[in-house]
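Q: Predicted coordinates and the sequence they were generated for:
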Amino acid sequence: MKIYASVALASALFLTACAGSSQTGSQTTATASVHNYQCESGATIAATYPTSNTATVEYQGNSYDMDIAVSASGARYVGDKLEWWTKGSGAGSEGLLLQHMADGTSGDTIESCTKH
């Protein structure tokens, strides 16, 4: 009888450990690194990419959440009537902040920036 009790206890502990590890895994989130850009106007833009399909752009004290959009080249994100379009990677890569028009096209350039 002691053997059955030991096996039951070991099984219960094993199942509890498995349940605990799956909860821990679901709470894990990726940390997005900050990409800093210096703009020709003197302003700065800090962009993070929480997922492969989203960007958060910090500009003039405001935060804009954007979703990936179709682009001919580079990476383009759209949200809050703005577009964030980057080309290249690493220091010296380009970033443009543009108005996003209701018809889905790019509007006027707000900022032209370089990653540092």
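A: It's in. Numbers count the residues shown, from 1 in each chain.
Q: make it CA atoms for all contacts and neighbour counts henceforth
A: Fine.
Q: Could you report the neighbour count for A75?
A: 16 (other Cα atoms under 10 Å).
Q: In this structure it contacts T86, no?
A: Yes - in this structure, A75 is within contact of T86 by Cα atoms under 8 Å, at 5.2 Å.
Q: before we go on, here's another structure to hold up against the first:
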Amino acid sequence: NNASTPKSNRIACLYYVEKDYLPFTAHWQELRTYQGNLLSDFGTVEPGQRVLAQDSFKLILPENGDYYIIAQINDIENRLNPKPPSTMAIDLEKLHQSYLWSVLDTANPVYITC
């Protein structure tokens, strides 16, 4: 939780995309959990703390290429608002600044932006 207040009733959704297509959400592919869901619930998270989602995501990517993994954290009420509109390139700086999104570079997995 990068916010200054506790967060509860949150859900996680994961996507992957080839590195060259990160700004274009039409190319983002959803990852499913082990139970086959697109979303995973998790409990209350205090500021500066981490929490494990209730249902883990499967991470099986095609072998030939570098990818970004995009995580969206949202509240239960907005669970049907999964990703930005795909009609044009998104503003990656805004995505980077939002505490609701996190991007992991599979070629450099130690570096996570959030």
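A: That came through fine. Predicted, not measured: the structure shown is a model, and the values here were computed from it.
Q: Superposing both, give me the TM-score.
A: For this chain pair, the superposition-based TM-score is 0.26 by TM-score structural alignment, normalised by the length of structure 2; 47 aligned residues with a Cα RMSD of 4.2 Å.
Q: list the buried ones in the longest strand along structure 1?
A: Looking across structure 1 with DSSP state E, the single longest strand is strand 106-115. Neighbour counts over strand 106-115 of structure 1 (16 or more other Cα atoms under 10 Å) mark 106, 111-115 as buried.
Q: Tell me the one among those nearest to Y4 of structure 1.
A: Using Cα to Cα, K115 comes nearest to Y4 of structure 1 of these, at 64.8 Å.
Q: and the nearest residue to the closest one once chain neighbours are set aside, what element?
A: Leaving out its chain neighbours, the residue that sits closest to K115 of structure 1 by Cα to Cα, 6 or more residues apart in numbering is Y37, at 4.2 Å. Assessed by DSSP states H and E, Y37 of structure 1 sits inside strand 34-39.
Q: and the angle from that strand to strand 106-115?
A: Counting by axes from the mean of the first three to the mean of the last three Cα atoms, to 10 degrees, strand 34-39 of structure 1 points 110 degrees away from the direction of strand 106-115.
Q: Just name whatever secondary elements strand 34-39 of structure 1 is in contact with.
A: Other elements packing on strand 34-39 of structure 1 under the criterion 3 or more Cα pairs under 8 Å, 6 or more residues apart in numbering; DSSP states H and E are strand 44-51, strand 106-115.
Q: For Q23 of structure 1, which of these is the nearest?
A: Nearest to Q23 of structure 1 among those is strand 44-51; the distance by Cα to Cα comes to 20.8 Å.
Q: other SSEs contacting that closest one?
A: Looks like strand 44-51 of structure 1 contacts strand 34-39, strand 54-59 (3+ Cα pairs under 8 Å, 6+ apart).
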